[in-house]
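Trainee: need coordinates for the following:
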Amino acid sequence: MLEWLRRYRRAMLAGDISAGLVVAMMMIPQGMAYALVAGLPPVVGIYASILPPLLYALFGSSMTQSVGPMAIISLMTAAALAPLAAPGSGLYLVLAGQLALMSGAVLLVCGLLRIGFLANFFSRPVMSGFTIGSAILIALGQVKALLGGDLEHVHMPSAVLGVGALALLLFARNTLAPLLRRIGLRATAADIGVRLAPMFVVLGATVLSVAIDLQAQGVATTGAVPAGLPGLNLATSSAHWRALVQPALLIGFMTFLISMSAAQALALKRQEKLNSNFELLGLGAANIGSALSGGFAVTGSISRSAVNFAAGANTPLASVITAVLLALALVAPTGWLALLPLPALAATIIVAVLGMLELSTLKTAWRYDRGDALALLATAAGVLAMGVEAGVIIGVVLSMGTLIWRASRPHIAVLGRIAGTEHFRNIDRYPAETRPDILMLRIDANLFFGNVEAVKQRVEEGLRSHPEARHLVLVMTAVSSIDTSALFALAELNQSLRQHGIGLHLAEVKGPVMDRLKTSDLPAALNGKIFLSAAMAWDGIPCEGEIREPVHDAVAPSAGRSL
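Mentor: Sure, this is the predicted structure:
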């Protein structure tokens, strides 16, 4: 906070006030709706929208991030707590706060240990698959509230109200913005109008419900909403700490991932720089604050942050203003909040999560990399078939599995010289000339224990297909590290080639790699030479039967120097 306060200017205030007001109007129905997704009383969604953004403003590095309840985290909360307590019960409320407290502690510790880089190990296709599966799961879970019963026992007044609200929201999402622009509104104002449509639809449904007394006809409402600010919540269940460890870790991980996705997208638009470790601290403090104020796990919301940005937010002061306005809404009479019809809230949830279906990522991945596309589909299917926690685990395993699978099968190219130049290229892609006595292989990966066997196998295949080769040159342009296992594998390869009368040469070894190789016995034992470049190897290795001194010998760099 001290950083952005030092740079604060009076001209920024108008944008922060307008953004704070717009997001507060959006947060009331959205927060209450997401609390219902989490299996909690609607007012808990407002509790979770007051203290968390204040604490995030203290530590977070994003200028436009809006922190509060979010659909996926609400669904994960419900999935974690449903086996432990009845939704809406006193124990359920305690466990929701306890889960937020543990997730916040995880995030806080990760921030203090500066391990924000771990989020990079969750690929975008897998993240998209998790989002798609969660969105479908949330939407299906709201059908009963939308229709006032299951598909076999539809409550007609509830269904008419819910489906009508759904139709209006879909109209607003797909048609309202162009319509508002045609009547003269600026694009930014039109987009904000679309974002506020859920609030107006819910208010309209409430007015209609009161006017024709739909509650007497069986339409469910949110019920009594306690007036006043939440008190300090220190309640925990000692019997459930262990059961909540795994869900807390998963929710903490997803909280950071979702929040960083939203913050990075907006930071790029303003050329701002994020600090992932400060984001962890801010999100950790926000979740601990939510737990202490009777809320549940929160994160940065992609859609709400976009509204905050579009409404003119310049600094986290906009979120502070939002929190103050929501606190005032609870201090004021809250009787009108009790009249919000649940079918209308269900409609807002369904439309909100349908916007999370990132099918464009699936299309791109299917065209570009079928492996990533299949990982996306598998993650989505895992969420739908086995639940949210299983979906997260499947996503992490697939992300790491894909990384390991690709790293264990490095691309290796047979090189030849482009005629009249010193450039060497893949002979499968370019009309390059080769020498029958030399096999030049370029390894396009770091060498480590996971891929050395694949590299040795590829070398053996290459030598079998080039039986006249008396020299093997490994061009190591793309090799930035060689671990101990790979070092032993190179030594074994050198010994094997020596027995078959084939020289092993290295070319274009990077300085840091050479520095480490010099601490081993490999350079001295090498059955060949180390060349500065592929061209030097080509010229320095005499043709079979030709006796001449090498034109270019290797010059090993001194320690601390790079080639």
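Trainee: please make it C-alpha for all contacts and neighbour counts, starting now.
Mentor: OK.
Trainee: show the contacting residues for the residue lying closest to Gly501 once chain neighbours are set aside.
Mentor: Closest residue to Gly501 apart from its sequence neighbours, by C-alpha to C-alpha, 6 or more residues apart in numbering: Arg470 at 6.9 Å. Taking C-alpha atoms under 8 Å, 6 or more residues apart in numbering, we find Arg470 in contact with 437-438, 501-503.
Trainee: one more to line up against the first:
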Amino acid sequence: MLKRYLPALLWLPHYNRRLLSSDLMAGVIVTLMVIPQSMAYAMLAGLPAVVGLYASLLPAILYALLGTSRTLAVGPVAIIGLMTGAALSRVAEPGTQEYLQAAWHLSLLSGAMLAIMGALKMGFFANFLSHPVIGGFLSASGLLIAISQLSHLIGVDASGYTALSLLNSLVHHLSDINLPTMALGVGTLMWLFAVRRWGRRTLIRLGLTRGLVTLTQRAGPLFAVILSTVISAVFKLHEHGVAVVGTIPAGLPPLTLPLPNATLWQALWMPALLISVVGFVESISMAQLMAARRRERIVPNQELIGLGGANLAAAFSAGMPVSGGLSRTVINAGAGSRTPMAGAFAAVGIGVITLWLTPWLFHLPVATLAATIIMSVLTLVDIPLMRRTLRYSRSDFSAMAVTMFMTLTDGVESGLLLGVALSIGLFLYRTSRPHSALVGRIPGTEHFRNSARHETQTADHLALLRIDESLYFANARYLEDTIQALVAKRRGIEHVVLICSAVNLIDASALESLDSINRRLSEARVTLHLAEVKGPVMDRLKKSDFLGSLSGRVFLSTYSAWKTLKQKAK
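Mentor: As a prediction, the model looks like this:
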């Protein structure tokens, strides 16, 4: 039981020097790579840059103890930063102490929700986010984050958490562009683009090994941070209107205690729930991908507890909501991490920097962080997914498009909620009108196929109706109408066989409908039969009175029903 809820006990007893060396190297690399990201995502949320560093310390250590992924790296991420800023801006003014305290409360609520969902084994909750909806949400969020960073890239003041408000604010401040800031920001952006587009090819031509090529390419943002910071310090760009990170408090994060605040919790519970679900979906997707490559196993419900513990740790250490990060995890895995200890080592490395090296970050230009964010989040814009979804299902693409539109125009919360509602609505609509087919026998075989698609043997007095959906309250009435229309159209029918090979559930409403169908068919001198009923469904039917009142039989197979009934014309 202890190992189940504390997965670190599964790998810690087997820890050795070989694992230590791999994890230590990965921890050092992750430390260097994610420092600018951590600060950038904190600033994206409207928080001081140091909050991003704080959120990379204790949360990472808690996840290492509680999580089941050996490669997932936990800390501030772009989409959670955007959602955090949107939520906090409604309850407090950015830059105030109240804003900071609201961030701690948001982390506390998110952590508590994740931990409770994990304890109640509610990992399935994330399934309500369909892939097209979450793809549309992430794509729109990527665009929204990129737009929000344009003001920092060119050195103007612009505010808002929707695309329209941001662009409108940006247009009104174009006359205030700071040329040194724009030169630095656009230059950094071009460098990052060049590294991503041509860096690997160039480094291979120079004769570097594959591992060194990958590491050097991923270090592109780090090189940009170092070079721009040096330029900023040498030329004292902060004296020419270039925004820099400024003074970062040295030392480890203070212990914070978010006191109960009913008003604040009432305003933040819905954003906290959305942040929890989105963070879990993003984390579990990345964790499962990495685990599959290494033939490891992820336990989704324990991941909820691990992420919950990480967010609770953020709440009590002056942090912000955290999640498993795409770029963090890719860097961690690529650097050779073998166990969650790599994440703990990275946390220690960031702790060392917050203790003694923060003065070095004073001259880091905000425009550089903005360029780093833009290049990072544009990978969220999944154009190929949009094309595939449009070709395959227009209804799913409609849900994706509406989610994107609402996210861009009304904010991340509205977009995500509407996307979930559309996903559930489309599911209910589709399953409320289940596909059914009149089947016939393929000559010379025991196979039965849709008579409208294949040449089959049929009998005028026998209708073999295959139902391709579970039967529940939303489609029970539709089944009644389908069978009633079938009997009314074919006056010679004497036997109706419902083929239940695709039926995994018959709920109480559907059972009442089957009773009604059986009764009406009996009054019309038509016998109702069932075939290929699955074991769990049959077990539930045996607990009811339906089988006792069924006018016909329950056949083991469709072929058995065909052989028995094809000659039984009245």
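Trainee: measure the aligned partner of the residue nearest to Gly501 of the first structure in the second structure to Leu206 of the second structure for me?
Mentor: In the second structure, Arg470 of the first structure lines up with Glu494, judged by TM-score structural alignment. Remark: distance between Glu494 of the second structure and Leu206 of the second structure (C-alpha to C-alpha, to the nearest Å) = 80 Å.
Trainee: likewise for His152 of the second structure?
Mentor: 35 Å.
Trainee: ok, His363 of the second structure next?
Mentor: Taking C-alpha to C-alpha, one finds His363 of the second structure at 33 Å from Leu206 of the second structure.
Trainee: these two: which is more packed in?
Mentor: His363 (23 against 10; other C-alpha atoms under 10 Å).
Trainee: now check the first structure for the residue matching the more buried one.
Mentor: Aligned by TM-score structural alignment, His363 of the second structure pairs with Leu339 of the first structure.
Trainee: repeat for Arg328 of the second structure
Mentor: Arg328 of the second structure maps onto Arg304 in the first structure, by TM-score structural alignment.
Trainee: I'd guessed its match sits against Ser66; true?
Mentor: Yes - because the distance of 6.1 Å satisfies C-alpha atoms under 8 Å, Arg304 of the first structure is recorded as touching Ser66.
Trainee: which of those two has more neighbours?
Mentor: Between Arg304 of the first structure and Ser66, counting by other C-alpha under 10 Å, Ser66 is the more crowded of the two (33 against 23).
Trainee: state the distance from the closest residue to the more buried one other than its chain neighbours to Ile288 of the first structure.
Mentor: With C-alpha to C-alpha, 6+ apart as the measure, Ser305 is the residue that lies nearest to Ser66 of the first structure, at 4.8 Å, once sequence neighbours are left out. Relative to Ile288 of the first structure, Ser305 of the first structure is positioned 21 Å away (C-alpha to C-alpha).
Trainee: the closest residue to Val383 of the first structure other than its chain neighbours: what's it in contact with?
Mentor: Closest residue to Val383 of the first structure apart from its sequence neighbours, by C-alpha to C-alpha, 6+ apart: Gly391 at 4.2 Å. By C-alpha under 8 Å, 6+ apart, Gly391 of the first structure lies in contact with 130, 379-384.
Trainee: map Gly391 of the first structure across to the second structure for me.
Mentor: In the second structure, Gly391 of the first structure lands on Gly415 (TM-score structural alignment).
Trainee: spell out the secondary structure type for its match.
Mentor: What DSSP: H, G, I helix; E, B strand; the rest coil gives for Gly415 of the second structure is helix.
Trainee: and the nearest residue to Leu174 of the second structure once chain neighbours are set aside, helix, strand or coil?
Mentor: Of all residues not flanking Leu174 of the second structure in the chain, Val156 sits nearest, at 7.2 Å (C-alpha to C-alpha, 6+ apart). Secondary structure, three-state DSSP: Val156 of the second structure is coil.
Trainee: from what I can see Val156 of the second structure touches Ile177, true?
Mentor: Yes - taking contacts as C-alpha under 8 Å, Val156 of the second structure lies within contact range of Ile177: 5.6 Å.
Trainee: okay, these two: which has more neighbours?
Mentor: Between Val156 of the second structure and Ile177, Val156 has the larger neighbour count (other C-alpha under 10 Å), namely 21 against 17.
Trainee: how about the strands in the first structure?
Mentor: 67-68, 299-300, 412-417, 424-426, 438-443, 471-475, 503-507, 530-531 (DSSP state E).
Trainee: any idea how far Asp213 of the first structure lies from Ala224 of the first structure?
Mentor: Applying C-alpha to C-alpha to Asp213 of the first structure and Ala224 of the first structure gives a distance of 17 Å.
Trainee: likewise for Val194 of the first structure?
Mentor: For Val194 of the first structure, the distance to Ala224 of the first structure - C-alpha to C-alpha - is 29 Å.
Trainee: which residues touch the equivalent of Met76 of the first structure over in the second structure?
Mentor: When the second structure is aligned by TM-score structural alignment, Met76 of the first structure is paired with Met83. Met83 of the second structure makes contact with 45, 271, 275, 412-413, according to C-alpha under 8 Å, 6+ apart.
Trainee: give me the neighbour count for Trp452 of the second structure.
Mentor: One thing to correct before we go on: residue 452 of the second structure is Ala, not Trp. Going by other C-alpha under 10 Å, the residues that sit close to Ala452 of the second structure add up to 11.
Trainee: what does it align to in the first structure?
Mentor: In the first structure, Ala452 of the second structure lands on Asp428 (TM-score structural alignment).
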